[in-house]
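A.B. asks: model the following, please.
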Amino acid sequence: MEFCITQSWNGGSINHAPVKVKIAPNSTSDLKLSVYAPYFGDPPAPDGPSGLPFPQLWDYEVVELFLLNDDDRYIEVELCPHGQHLVLLLNGIRNIVKDELSIQYKASIEGSRWSGESLLPLEYLPPNVNRMNAFAIHGSENNRVYEALHPANTSFPDPDFHRLEFFQPINMSFIPGYNPSTVTQTWKNILEK
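C.D. replies: Got it, this is the predicted structure:
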């Protein structure tokens, strides 16, 4: 399943080649998330090792994928061209219950393009994922650019990637190891607290 981010966060046009996000089965225990994107190099790279989680990665150049269920339980995956990543689990809008989860992730920059590939454990997915959105961010200060696969509308004054009402349907049946009715141990631990 491949998606192209072709609009700004509120539905405006963008002036560069679109960011592409691909979700594919990898095994019965994880899925492959791939990113192909223009490289802007702004802001500078985060000051953290490649391949490891980095807090507040959304302040840098990133591509994000959100997978959501009807109970507002969701996973947010952020991938950076410099190799850092951030995986958050949320139980309710903006309610982070686990962060800096580990994944396998590698990225490379070639001229004006970058690509990244990660393996995301199915254990991290909430049950009954049925909606999604993807975002891209780059630039600094007044030149900060926010883009969305499924944008909000112009009635919102500021970008907010947690406007879950704009997420669109996704059918996860193409992932052979994902059983929508199963609550994984990761999510059982969260919901029992």
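
A.B. asks: going forward, measure contacts and count neighbours with C-alpha atoms only.
C.D. replies: OK.

A.B. asks: report the separation between residue 123 and residue 180.
C.D. replies: Per C-alpha to C-alpha, to the nearest Å, residue 123 is found 11 Å from residue 180.

A.B. asks: element containing the residue nearest the centre of the chain?
C.D. replies: With distances taken as C-alpha atoms, centre = their mean, residue 65 lies nearest the centre of the chain, 2.0 Å away. Under the criterion of DSSP states H and E, residue 65 resides in strand 62-68.

A.B. asks: could you pull out the helices for the chain?
C.D. replies: Assigned by DSSP state H, the chain shows helices spanning 185-191.

A.B. asks: residues in contact with stretch 63-76?
C.D. replies: Here stretch 63-76 makes contact (C-alpha atoms under 8 Å, 6 or more residues apart in numbering) with 35, 77-80, 86-93, 124-137, 164.

A.B. asks: following up with a second sequence; could you model it the same way so I can compare the two?
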Amino acid sequence: MNFIIDHTWDSLPVNHEPVNIRFSPGDGGLLMEVSAPFFNEPPGPPGAPGQPFPGLWDYEVVESFFLNSNTENYLEVEVCPHGQHLVLLLSGRGNAFQQGLPLSFQASINGGRWTGHALLPWTYFPPGVNKMNSYAIHGSGEGRKYEALYPIPRDEIVEGQKPNFHLLEYFRDFHLQWIMGDEWVQPDSDLWPATH
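C.D. replies: Sure, this is the predicted structure:
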């Protein structure tokens, strides 16, 4: 399944080649492939490629969120053209109870574009995923750009509103079975105890 991020968070068209995210079956998880323009702004984070980096959202990044809208449990995956990543498990809007989980992720920069491949283990997904959204961020200061697969409609934006990627009501229908097949059953995970 292919998804193209061609609008800003507030529903304006992007002014560059859009970010493309592809999901497909992987070995023990969901394969997430990113193909995106490389802005190199801001410069890469000072962490080792292939490792989690706290606060990665302050850099050039592509993010995908996978939500169970009934429990508000969701997985957030952030990947960066320089090779760092950040995985968060959240229970309730913006409430991360685990972050910095390991991730098999490789990125490469080729001129003005970058590609990334991440394998998201099934155990990271909350049971009953039924919604998703994806985002892309780049730029610095006043020039920082926030883009969304499913943005907030123009007529719902209030004066002074800022980008917020945890507005779960704007996520849209998504089921892992769409990729894995109708008969596929999501494996159990001990990362999502009943208390969450």
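
A.B. asks: work out the TM-score between the chains.
C.D. replies: Scored against TM-score structural alignment, normalised by the length of the first structure, the superposed chains reach a TM-score of 0.94; 189 aligned residues with a C-alpha RMSD of 1.5 Å.

A.B. asks: list buried residues within the contacts of stretch 63-76 of the first structure.
C.D. replies: Buried subset of the contacts of stretch 63-76 of the first structure (neighbour count, 16 or more other C-alpha atoms under 10 Å): 35, 77-80, 86-91, 124-137, 164.

A.B. asks: map residue 10 of the second structure across to the first structure for me.
C.D. replies: Matched by TM-score structural alignment, residue 10 of the second structure corresponds to residue 10 in the first structure.

A.B. asks: so its match touches residue 154, yeah?
C.D. replies: Yes: in this structure, residue 10 of the first structure is within contact of residue 154 by C-alpha atoms under 8 Å, at 5.4 Å.

A.B. asks: which one of those two is surrounded by more residues?
C.D. replies: More neighbours surround residue 10 than the other of residue 10 of the first structure and residue 154, with 20 against 11 (other C-alpha atoms under 10 Å).

A.B. asks: in stretch 147-161 of the second structure, what's buried?
C.D. replies: Buried, per 16+ other C-alpha under 10 Å, within stretch 147-161 of the second structure: 147, 148, 149, 150, 151, 152.

A.B. asks: make TSV out of those and add distance to residue 180 of the second structure.
C.D. replies: Listed next are those as TSV, based on distance: C-alpha to C-alpha, whole Å:
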residue	distance to residue 180 of the second structure
147	27
148	25
149	21
150	23
151	26
152	29
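
A.B. asks: and which of the residues you listed is nearest residue 21 of the second structure?
C.D. replies: Nearest to residue 21 of the second structure out of those is residue 149 (C-alpha to C-alpha; 9.8 Å).

A.B. asks: next, the contact list for residue 36 of the first structure, please.
C.D. replies: Here residue 36 of the first structure is in contact with 19, 20, 21, 113, 114, 115, 116 (C-alpha under 8 Å, 6+ apart).

A.B. asks: overlap in contacts of residue 123 and residue 180 of the first structure?
C.D. replies: Counting by C-alpha under 8 Å, 6+ apart, nothing touches both residue 123 of the first structure and residue 180.

A.B. asks: tell me how many other residues crowd the closest residue in space to residue 45 of the first structure that isn't next to it in sequence.
C.D. replies: The shortest distance from residue 45 of the first structure to any non-neighbouring residue, by C-alpha to C-alpha, 6 or more residues apart in numbering, is to residue 82 (6.2 Å). Using other C-alpha under 10 Å, residue 82 of the first structure is surrounded by 24 other residues.

A.B. asks: does residue 82 of the first structure touch residue 110 like I think?
C.D. replies: No: between residue 82 of the first structure and residue 110 there is no contact under C-alpha under 8 Å: 11.4 Å.

A.B. asks: please enumerate the strands of the first structure.
C.D. replies: For the first structure, applying DSSP state E gives strands covering 2-5, 7-8, 19-25, 30-38, 62-68, 73-79, 85-91, 96-98, 104-110, 113-121, 131-138, 145-148, 168-169.

A.B. asks: between the ones you listed, which gets nearest to residue 191 of the first structure?
C.D. replies: Comparing the strands of the first structure by C-alpha to C-alpha, strand 85-91 comes nearest, at 8.5 Å.

A.B. asks: just checking, what packs against the closest one?
C.D. replies: Counting contacts by 3 or more C-alpha pairs under 8 Å, 6 or more residues apart in numbering; DSSP states H and E, strand 85-91 of the first structure packs against strand 73-79, strand 96-98.

A.B. asks: the first one versus strand 113-121: what angle between them?
C.D. replies: Between strand 73-79 of the first structure and strand 113-121, the angle formed by their directions is 140 degrees, by axes from the mean of the first three to the mean of the last three C-alpha atoms, to 10 degrees.
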